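In: Give me coordinates for this.
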Amino acid sequence: MLALIAGTGVLPEAVVGALPDRPLVCAMEGFEPESLTVDVVFRLEQLGSFLADLKARGVTQICMAGAVQRPKVDPARIDAATMPLVPIIQKAMMSGDDGALRAVIGIFEDAGLVVKAAHEIAPDLLPPLGCLTEAHPSEGDLADADRAVGILRAMGSADIGQACAVSKGQALAVESIFGTAWMLQSLTQRPDAGGGVLFKGPKPDQDRRVDLPAIGPETVTDAVAAGLTGIVIEKGGVMVLRRDHVVAECNRLGLFLFVRERAV
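Out: As a prediction, the model looks like this:
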């Protein structure tokens, strides 16, 4: 039996839609999905009890999908079943995103649960190689994407982010803890004439079962507002949510969407 630990955004709905049978839908309090009925709501302070409940229900696999922020932990609400996990949770809360998620994966696996990736359940979320839009990248755009790969690799070693914007070989902005939308918003007042690409890809050594980067229709709108000319993503490393809508928006706004090979 599969349990979907759902966060906000449209990814949880896409995962449920790809399954033949409805999973048990779970969510952390305060981060419930907008479009799904949640069966189990839990708090981080009762994670141990939540794990025991999953096993009692016959759950053997979990999939984590959707956005979740780091919650504020109330020490007074930590229950006895969660107390042994406190050192791991504390370390995770002090780590970068990838480090924190690796710790969470370890907790679930130690409980005997198999962690499945969202794109493993819904493989159509990963688009094919090549240009998906009417507009195509120029040689300069592809060179900027090459430059972005190096920037993202350096960011990944520091466990910082999964996206950056590059124009004429120069970094315009890099993703931080505030996410891609915030990064693109920061470029709406850029002092130059515009241009450049948004590049998105996973961190070099991240566990791809969770937090695989994604783009959606809002990413297209934000990229245009930032003055960029296109989006480049890594094949097999970035999910495209509502792909038909994304491509249609790119075509309407004159943006290109290019899927490039994974950098070696």
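In: alpha carbons only for contacts and neighbour counts from here, please
Out: Will do.
In: and the residue lying closest to Glu32 once chain neighbours are set aside, how many neighbours?
Out: Spatial nearest neighbour of Glu32, chain neighbours left out: Gly7 (5.6 Å); criterion: C-alpha to C-alpha, 6 or more residues apart in numbering. When neighbours are counted by other C-alpha atoms under 10 Å, Gly7 registers 23.
In: One more, please, to line up against the first structure:
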Amino acid sequence: MLALIAGEGTLPAAVAAAQARRPLVCALSGHAPEGLAPDMTFRVEQLGGLMATLKAQGVTRVCLCGGVRRPEIDLGALDDATLPLVPRLRDALRLGDDGALRALIAILEGEGFEVVAAHEAAPALLPPAGVLTAARPGPGAEAEARLGAEVVAEMGAADQGQACAIRGDRVLAREGPEGTDAMLARLAPPAAPGPGDAPGDPFSWAADMMGDVLGGAADWLSGQGGEEAARAGLLYKVPKPDQDRRADLPAIGPRTAGAVAAAGLAGIVIEAGGVMVLDRDATVAALDRAGLFLWVRG
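Out: Predicted coordinates:
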């Protein structure tokens, strides 16, 4: 029997829908998945008890899927079954994201569970190589993708992210702990204040815009070049180098398509076999409506 250790977002629901038998859904407290009712909720401090419960219910396979924020351990919430794991959990939480996930996988495997990747449990989430949209990458996309690969490899080696935004030979933004959508939101022009809105802080706005957005995005925001300039550059997203692909494999979906459009980019480049596409039909349709491309680069 399969159990999902589920976090936020729509990935857990997509993995569950791909199973012939509904998996047991275990949601981390404070990280409820979208569109999928958990069978149980647990805290990290109860991991030992959770594993005992899973064994009692006949679970042999576990899939880690969905977004989580790094938790703080409350020693007062520890259960007896988790006490022996405290040193390993403490050490894991001191590591970067990839290291922490590797440590968690090792704990699960040490208890006899087979850890299954989300894309193994739901293979259709990995799209075929090629251009999936009506729009195709422009002549500069190959060079932008090569630069994106260099940037994300450098970031990933430091366990810092899986995505960046590139326009020409400039790096517009790098993904941080807040995720891809938040990175893209920094590239979108600020909304005009409504009649009832309080005036914004000009220094905060300037700081936001002067960072990653300075460069190619500045040309767009100033109106130079018109629509063609607004639709230039790309989002590049791939796994980190040498990451354990049984957890935290990157994904895009309809929300990503909307964020890329709002950021003024021309499309998305992802690695074939390395990035999942959630609700593929809706994602491609959203990109087609905006005239953007999706290139699954082999």
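In: what's the TM-score for these two chains?
Out: For these two chains in superposition, a TM-score of 0.96 is obtained (TM-score structural alignment, normalised by the length of structure 1); 261 aligned residues with a C-alpha RMSD of 1.1 Å.
In: quick one on the thing from earlier: go ahead and confirm the residue nearest to Glu32 of structure 1 touches Gly30.
Out: No - counting by C-alpha atoms under 8 Å, Gly7 of structure 1 stays clear of Gly30, with 9.2 Å between them.
In: how about Arg208 of structure 1, what's its match in structure 2?
Out: Taking TM-score structural alignment for the superposition, Arg208 of structure 1 sits opposite Arg245 in structure 2.
In: Run a quick neighbour tally on its match.
Out: Based on other C-alpha under 10 Å, the number of other residues close to Arg245 of structure 2 is 18.
In: so is it in a helix, a strand, or just coil?
Out: coil (DSSP: H, G, I helix; E, B strand; the rest coil).
In: Grab the nearest non-local neighbour of it.
Out: Ala117 (6.7 Å).
In: now Phe42 of structure 1
Out: Spatial nearest neighbour of Phe42 of structure 1, excluding adjacent residues (C-alpha to C-alpha, 6+ apart): Met28 at 5.0 Å.
In: wait, that neighbour sits on Leu44?
Out: Yes - here Met28 of structure 1 reaches Leu44: they are 7.2 Å apart, a contact under C-alpha under 8 Å.
In: Count the neighbours of the residue mapped onto Arg70 of structure 1 from structure 2 for me.
Out: Residue pairing (TM-score structural alignment): Arg70 of structure 1 is matched to Arg70 of structure 2. Number of residues near Arg70 of structure 2 (other C-alpha under 10 Å) recorded here: 11.
In: What is the burial count for the nearest residue to Arg70 of structure 2 once chain neighbours are set aside?
Out: The shortest distance from Arg70 of structure 2 to any non-neighbouring residue, by C-alpha to C-alpha, 6+ apart, is to Leu93 (7.4 Å). Residues lying near Leu93 of structure 2 (other C-alpha under 10 Å) number 18.
In: same check, this time on Ala56 of structure 1
Out: Counted with other C-alpha under 10 Å, Ala56 of structure 1 comes out at 9.
In: OK, contacts around it?
Out: Counting by C-alpha atoms under 8 Å, 6 or more residues apart in numbering, Ala56 of structure 1 makes contact with nothing.
In: What distance do you get for it to Phe50 of structure 1?
Out: 10 Å (C-alpha to C-alpha, to the nearest Å).
In: which residues are in contact with both of those two?
Out: Between them, Ala56 of structure 1 and Phe50 share no contacting residue under C-alpha under 8 Å, 6+ apart.
In: In a strand, Val25 of structure 1, correct?
Out: Yes - counting by three-state DSSP, Val25 of structure 1 is part of a strand.
In: Would you mind measuring from Pro241 of structure 2 to Glu178 of structure 2?
Out: Counting by C-alpha to C-alpha - Pro241 of structure 2 and Glu178 of structure 2 are separated by 20 Å.
In: neighbour count winner among those two?
Out: Pro241 (15 against 10).
In: for structure 1, what spans make up the helices?
Out: Assigned helices in structure 1, in chain order: 11-17, 47-56, 86-93, 97-110, 118-121, 139-157, 180-185, 217-225, 243-253 (criterion: DSSP state H).
In: Of these, which is nearest Ala171 of structure 1?
Out: helix 139-157 (7.7 Å; C-alpha to C-alpha).
In: could you say what helices and strands the closest one packs with?
Out: strand 163-167, strand 170-174, strand 197-200 (3 or more C-alpha pairs under 8 Å, 6 or more residues apart in numbering; DSSP states H and E).
In: Touching, the match of Arg70 of structure 1 and Leu95? I think so.
Out: No - with contact defined as C-alpha under 8 Å, Arg70 of structure 2 does not reach Leu95; the gap is 10.6 Å.
In: So what's the residue count around the nearest residue to Ile88 of structure 1 once chain neighbours are set aside?
Out: Nearest residue to Ile88 of structure 1, sequence neighbours excluded (C-alpha to C-alpha, 6+ apart): Ala103, at 6.8 Å. Residues lying near Ala103 of structure 1 (other C-alpha under 10 Å) number 19.
In: Surely Ala103 of structure 1 touches Met93?
Out: No - the criterion here is C-alpha under 8 Å, and Ala103 of structure 1 misses it with Met93 at 9.5 Å.
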